[in-house]
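Sequence and predicted structure, then a few things I'm wondering about:
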Amino acid sequence: MKGILTLLFCLLLTSLSAQEDFLAKQYFNDGEFEKAVVFYEKLVSENPRRTDFVEYLVRCYQQLEAYDKAIAMLQEMVDSGIANPTLYVDLGYTYRLSGQGEAAAPWYQRALEAIESNPNMGYGVGFKFQRYTLLEYALKAYRRAMALNPDLDFNFQIARIYGEQGRVDQMFEAYMALLVKRPATKPNVLRVFESFVEPDAENENNRLLKRVLLTQAQQNPDPLWNELLSWLFVQEGQFGAALNQEKAIYRRAEAAGLDRIFDLGRLADAGGEAEAANEAFEFVAKESGDPSQQLNARLFLIEIAFREGNYDREDALKAYEKLQEEFGYSPGTLQLQVAYAKFLTFEMEQAGKGVRLLKRGLDLPLSAYGEGYLKTHLADLLVYDRKFNEALILYSQVQKRLKNDVMGQEARFKVAQTSFYKGDFDWALTQLKVLRNSTSQLIANDAMQLSLIISDNSLEDSTQTALRKFARADLLIFQQKKTQAREILEEILSQHKGEAIEDEALLRHGMLLAEAGDYSGALLSYRKIIEFYSGGILADDAYFKSAQLYDNYLGEPEKAMENYREIIYRFQDSYYFPEARRRFRILRGDNLN
C-alpha cells in the first residue's frame, strides 16, 4: 500500500510539473514574460539540470531586462559545475546586454574551449551562438568540432551562416562540402540555391556557383557536379548547355538512364526551346532500349516538327501512320493512339476517324487507369464533334470508376464543362459545387472560376443569352477555332455592354489576341477590365497578364513594374502575388538573397 501511495504521489508531481511547463511556454509565446518567469523560476529550482528550463528563464530575464538576476543564476550554475557549456554563451551575451561587453568575450572563449574536450558539444554551442547572431563565433565552434572529429558534419550550418553574411561564394563551397559527404541532401541544397540564382546567366551569384561547380568537377570528377551544372543551366534557360551535361552523365554513370534527358526535353519544349528539345528527344529515341520511352520521344519529335513548320499536315500524318505500323496496337501504345486521334481531330478536322481509332482501343485488355485515360480522351473528341451526351456518358464512367483519383475528379470537371458547352448550366453547377473541395488545387480553382461565371451571369439575365454565347465561344476555343471564338466574344462585347459577362469576355478576348501576337489589342482588353471592373474578381488577372506582356514580349520593364506593383499592394491574396512580387523585385534590381 505504501509503495502504491508513493507511486501515486510521484505521478501527481510529474503531472503538476508538466502542467507548469505548458503554462510557462504558453505565457512565453504570448509575450507575457512577467507571468512566464514565475513558472520558470520554480521549474529551474526543482530541475536545475534541465537546460531547456534554464534557457527559457534566461530569455525571460533578458526580455524583462533583469540582467543581474540572469547573471547571478548562470554564475551560480557555473560555479556548481552543473552548467552545460551552452550556458557560457548565455552568460556572455547577458553581460553584453547589460552593458558589460568586455566581460562577454571570456565566456564565449570558454564555450569554445569546451569543444576541445568534447567535440560533440560543437552543435549546441554553435547553435547558441547563431541564436544570438554571433556568427563568427558560431563558425569557430562548428569548424573546430569538425576538425577534432571528422565524422561530424556541420557544413549545412556553416553554409547558412555564410548566406546570412552575404559571403555567397563561401556558402556555395560549404554546400559542396556537404554534398560530398551527404549526396542525399541535394534536394534541400537545390531549394536553397533557388533563392540565390536568377534566370540571368550574368547574375553574379550564377557566375559564382558556376565557377565553384566547375572547380569541383576538375578537382573531383563526379556526375553530381554535372547534375548541378545541368540544374543551373535549366534555371538560366540554357537548355542546350544543360543537355550537354546530361549526356555526359549518361555516358559516365553506369546506372544512369535516359529519364533525365527525356524530362529535360519536356522542360525545353515547355520553355519554347524547340531546338534543344528536339535534340534531347532524338538522343532518347536513338539510345533507349525501352519501347515505351522510345515511342514517347518520337511522338514529341512529330509534335515539335509540326509546330515548328518542319512538317506539314501530310508529313505529320505519315509519321503517325509509320509509328502505328512499327509499334502496333496494344495496351502499351495508348499514348500513340491518343496522339494520332487528336491530330486527326484537331488538325485534320477528321473527328470521325479519331473517334473510331480510340473506340477500337476500348476492346483491348486495359487496366482501370488505361481505360480511364482512353475514355477521357475519346470523350474530348466527342465534345469536339458536339456529341455531348455520348461524351458525358464516358466522362461519368471514368468519374465513377476512379472517383478517389485525380483522373476521376478531372472527369467530373469535364462533365461540368461539357454541360456548360451544351447550355445545361444547372447540372454544370451541381458538379462544380462538389469539385470546390478537390484534392487538386488546379481543378478546385477551375471549378470555382466556372461556377462564378455561371452563377454571376444567371442572376442578371434569366434568359442567359449572353452566357450561352460565352459558352459557345469557350467551346470554339476548345475546338481550336479561335478566329470564330474571337468573333463571338466581340459580339458579346458589342451587344452586352455593362452586363456581368463583359469582364469575362474581355479577359478571354485579350488572351486570344495575345496568343495571336496582337499585344496592343490584348492590352486594350485588359485595360478595360482594370478601368471598369477594378473591384471585380478578374482585376488581378488583367494586371498580371498586362505585366507579363510588357515584361516578356514588349520589353517595357517600367510598365511591367507598374502592373506588378498593383498586384503587390492591392491583391495580396491573389494567386499571382508571389510571382508578381518576385518579378517586380528583379526588375527593380533588388538582391533577392
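Yep, that arrived.

can we go C-alpha only for contacts and neighbour counts from here?
Noted.

now for the helix or strand encompassing Met511, which elements pack on it?
Assigned by DSSP states H and E, Met511 falls within helix 502-515. Secondary-structure packing of helix 502-515 (3 or more CA pairs under 8 Å, 6 or more residues apart in numbering; DSSP states H and E): helix 482-495, helix 519-532.

Same list (those helices) but as CSV, adding mean neighbour count and distance to Leu190.
Output for the helices and strands packed on helix 502-515, formatted as CSV (neighbours: other CA atoms under 10 Å; distance: least, CA to CA, whole Å):
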stretch, mean neighbour count, distance to Leu190
helix 482-495, 18, 41
helix 519-532, 19, 36
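
Residues touching the helix holding Met511, excluding its own?
Helix 502-515 is contacted from outside by 453, 470, 482, 486, 489-490, 492-493, 496, 519, 521-526, 528-529, 533, 538, 542, using CA atoms under 8 Å, 6 or more residues apart in numbering.

got the angle for that helix vs helix 482-495?
Angle, helix 502-515 to helix 482-495, by axes from the mean of the first three to the mean of the last three CA atoms, to 10 degrees: 150 degrees.

So for helix 502-515, what gets flagged as buried?
By neighbour count on 16 or more other CA atoms under 10 Å, the buried set for helix 502-515 is 502-514.

this is the comparison structure:
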Amino acid sequence: MNKFLHIIFFLFLYLSVDAQELDRAVQPANSDLQIAGQYFKQEEYLKALDFLEDLLENSRNIQAYEMGLTCYLALEDYDNAIDLAKDWSKRIPGQKNRFDVDELSVYLLTKEERKAERKFENILELITKQPNQAYFYGKALQDKGYPKMALQAYEEALKKESRLNFDYQMAQLYGELGDIKKMYDNYIAMVERTPGYLPTIKMFLAQGISADNPDDENTLYLKEELIKKIQAGGAPQLNELLIHVFTQENNFRGAFLQLKALDRRNAIAPGQLNSLAKIAFNAEEYTLSANIYQYVMEKGEADGFYQGAVLGHLSARKAEQSQKAETEPKDWANLAEDYEKYRRAFNGDPYQGEIILGLADIYAYRLNQQDTAAQILQGMFTKGFLGSEDIARGQIAYADLLLYQGKRWDAIIYYRKAEKLLERSPIGQEAKFKRAKAAYYVGDFQWSQGIFKILKESTSKLIANDAMQYSLLITDNMALDSTTEALETYAKADLLFYREKLDSALYYLALFDVAFPEHPILDEALLMKGDIYFKQKNFAEAERAWQKIVADHSKEILADDALYRLANLQINQFANSEKAMEYFEKIFIEYSDSFYAAEARNSYRNLRGDQLN
C-alpha cells in the first residue's frame, strides 16, 4: 500500500512540474497577445505588431492573425498584409477560404483589379473542382461585404452539383442587393425543398410585408408566384405561406378564401380558421371575424372548435355593433336573443361564463335593463361548473354595474371578493385597482392612495400606469388643498362620467371656473371636459378645452395628452392634416419624453408622406 502511495505522489509531482513548464511556455504568448491588444485599442499599430511578431510567424492563433492583418491595413502596409494571408493559408489549410478572401479583399482595396480578378478566378476554379467549398467561400465573401461575388460562388457550385442547397444563403444575398423578387424565389424554394423552414420564412416575410403598402410590386410578385405554384400542385406549405402573406397585409378576406379552399381538401391545420378570425378581430375587422367564426359553427357541434367559434362569433358581432356611430335598440335586442340561445345551449358548460358576461353587458349598458343584468351576474356566483376566473370576472362586472348605479360601497365589497378569489393574478390586480378607484370616488383619498401606491408595482403595465396617474393626482392635490374640496369635486365628475351622466359631470367641472380657477387640478378638469364633449360629439368644445390646456398649462403633465387628442381630432373629425402635423411635431419636439413621442413622430412622417405623394 505504501509503495502504491509513493508512486502516486511522484506521478503527481511530475505532472505538476510538467504543467508549470507548459504554463511558462504559454504565458508569454498570451501576455504578448494581451499587450498587443491594448496597443491595438489605442491605435498604436506598430507597437501592436512588435508584440504580435512571434505569434504571426509561429502560432495558429486566429485572434493574432485578425489583429495583425488589421494593423497592416491600417498602416497601408499592403504587401505584408497579402504575405500574411498567403502564409496562413498554407499554415491552416482547413481555413484556406478565409485567407483567400482576405487576400482578395486587399487587392480590391488597393484597386489591383487584375490580381483581384485572377484571385477570384482561382477561387471559382477551386469551387468547380470541389463544389462543397462554396459553402465556406460564399460565407467568407458575404462576411467581407462582397454579396455579388458570394452569389457567383454559389452559382458556380450549382453548375457542377445541382443537388447542393444554397437557397437560404442566396436569399440573404439577394436581399442585401435589393433584388427582393429573387429573394422571394429562394424563400419559396426553401419551403418546397425543406418544409421545416416554413416558420423561419414566415418570420422573414413578416419583417418585409406591410399593411400600409398593399400595392407593393414585390409583394404582388410573391403572391402571384405562390398562387402559380399552388395551382400547379405545389407543396401544401405554400398555401400556408400565402395565407401568412395575406395576413401580414391585413387582407384577412384573401386569407379566409384560401383557408376555405384548403378546408374543402381537408388540408387545413386544426384551429387555423379560429386563429385567423381572432387575428381579424384584433385588427377590428369585426364583420369578417364574425363570418369566419360562423363558417366554423356551420361545421356543427361535433367540431372541436365549435364552442370557441360561438364565443368568438358573438363577441365579434357585439364589437361590430359597439363600433357603429348609431346602433338601433332592436339590433341589440336581436343580439341579446342569440346570447340567450347559446346561454341555454351551454348550460353546465364552462364556456357559459363568457356568454353570461357578454349578455349582462348588453342588458346593462345597451338595453338599459340593469336589473336583468344584475340577476344574470348574481346567478354566476353559484354555478359550480364555472371556474374561479369566470366567477371573479363576474364579480368585477357586477361591481362595475353597482358603481354605474351609484352604489359605491356595494361595489367596493364585490371588487374585494374578486380580488381575494384571484389575489395574485391579473384579474385580481384589476379588481384591486377598481376597488381603489371606487374608494377614490367615495372621497376616501388616503385609503385609495395606499392601494394605488401598491399597484404602481403591478405586473400589468396598464394597471401600473393608471395607478401611478391616480396616485399623482391625489398626492399633488391633497398636498395643496387641506380641505380636498377641489379633488372631491373632480372625483364626483369622474364618477358621473363613468356612469355616463355626462351633463351632470359637466356641471361639476364647470364649478372649477368659479370656485377653483387657480387650482392645480384645473388641467385634469379641462382634459375630462374635452373627453366628455368628444363623447357627446361636440367636437368644437372638445377642441376648445384641450387647446386651453396647451395654452395655459403647457408645463403640466397632461399637455402632451391634450396635444395627442387634438392631433387625432384634426385627422378624424376635421380632416385637417396640416394642423394634425403641427400638434404631432410639437409632441416629439417639446415633449420628447412623452409616452406618445414615438407614435407622434411616426404619424407625422406618415402625414408628411401623404402630402408629398
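Here it is on my side, so go on. Everything quoted here is computed from the prediction, not taken from an experiment.

And the furthest pair within the buried residues of helix 502-515 of the first structure?
Among the buried residues of helix 502-515 of the first structure, the pair separated by the greatest distance (CA to CA) is Glu502 and Ala514, at 18.1 Å.

so how far is the longest helix along the second structure from its chain's centroid?
Longest helix in the second structure by number of residues (criterion: DSSP state H): helix 2-41. Taking CA atoms, centre = their mean, to the nearest Å, one finds helix 2-41 of the second structure lying 52 Å from the centre of the chain it belongs to.

now stretch 592-599 of the second structure
17 Å.

same thing with stretch 526-535 of the first structure?
On CA atoms, centre = their mean, the centre of stretch 526-535 of the first structure falls 30 Å from that of its chain.

cool, and stretch 79-93 of the second structure?
Relative to its chain's centre, stretch 79-93 of the second structure lies at 47 Å (CA atoms, centre = their mean).

so can I have a markdown table of the helices and strands packed on helix 502-515 of the first structure showing distance to Gly122 of the first structure?
Below are those laid out as a markdown table (distance: least, CA to CA, whole Å):
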| stretch | distance to Gly122 of the first structure |
| --- | --- |
| helix 482-495 | 65 |
| helix 519-532 | 58 |
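
Just tell me which of these ends up closest to Glu556 of the first structure.
Smallest distance to Glu556 of the first structure across these (CA to CA): 12.5 Å, for helix 519-532.

Could you list every helix and strand in contact with that closest one?
Counting contacts by 3+ CA pairs under 8 Å, 6+ apart, helix 519-532 of the first structure packs against helix 502-515, helix 539-552.

Measure how that helix sits relative to helix 539-552, angle-wise.
Counting by the same axes, to 10 degrees, helix 519-532 of the first structure lies at 150 degrees to helix 539-552.

mean deviation of helix 519-532 of the first structure from the second structure?
Averaged over the aligned pairs, helix 519-532 of the first structure sits 3.4 Å from the second structure after superposition, using mean CA distance after the TM-score superposition for the first structure.

and the residue nearest in space to the middle of the first structure, what does it touch?
With distances taken as CA atoms, centre = their mean, the residue of the first structure nearest its centroid is Arg191 (10.2 Å). Neighbour list for Arg191 of the first structure: empty [criterion: CA under 8 Å, 6+ apart].

Let me know the distance separating it from Leu295 of the first structure.
33 Å (CA to CA, to the nearest Å).

circling back: name the residues of the longest helix of the second structure that are buried.
Those buried within helix 2-41 of the second structure under the rule 16+ other CA under 10 Å are 29, 32-37, 39-40.

The helix holding Met511 of the first structure vs the second structure, average offset?
Here the mean offset of helix 502-515 of the first structure against the second structure after fitting is 3.5 Å, by mean CA distance after the TM-score superposition for the first structure.

Trace Tyr187 of the second structure over to the first structure, please.
Residue pairing (TM-score structural alignment): Tyr187 of the second structure is matched to Tyr175 of the first structure.

could you say which helix or strand contains its match?
Tyr175 of the first structure is located in helix 168-181, with elements delineated by DSSP H and E.

Which strands and helices lie in contact with that helix?
Using 3+ CA pairs under 8 Å, 6+ apart: helix 168-181 of the first structure touches helix 155-165, helix 204-219.

Relative to the second structure, what is the average displacement of the last one?
Just to be clear, that refers to helix 204-219 of the first structure. Comparing helix 204-219 of the first structure with its match in the second structure after superposition yields a mean distance of 3.5 Å (mean CA distance after the TM-score superposition for the first structure).

Now for the residue mapped onto Tyr373 of the first structure from the second structure: which residues touch it?
Following TM-score structural alignment, the counterpart assigned to Tyr373 of the first structure within the second structure is Arg393. Applying CA under 8 Å, 6+ apart, one finds that Arg393 of the second structure lies in contact with 418, 427.

redo that, cut-off 10 Å
Contacts for Arg393 of the second structure (CA atoms under 10 Å, 6 or more residues apart in numbering) come out as 353-354, 357, 377, 380, 399, 415, 418-419, 422, 427-428, 430-431.

go on, Lys90 of the second structure?
Taking CA under 10 Å, 6+ apart, we find Lys90 of the second structure in contact with 96, 99.

do Ile537 of the first structure as well
With CA under 10 Å, 6+ apart, Ile537 of the first structure has these contacts: 449, 452, 503-504, 529, 574.

And Ile396 of the second structure, by the same measure?
By CA under 10 Å, 6+ apart, Ile396 of the second structure lies in contact with 377, 390, 402, 411-412, 414-419, 427-428, 430-432, 434-435.

same thing with Asn244 of the first structure?
For Asn244 of the first structure, the residues meeting the contact criterion (CA under 10 Å, 6+ apart) are 226, 229-230, 250, 261, 280.

Let me know the closest of those to Ile158 of the first structure.
Closest approach to Ile158 of the first structure among these (CA to CA): Leu229, at 22.4 Å.
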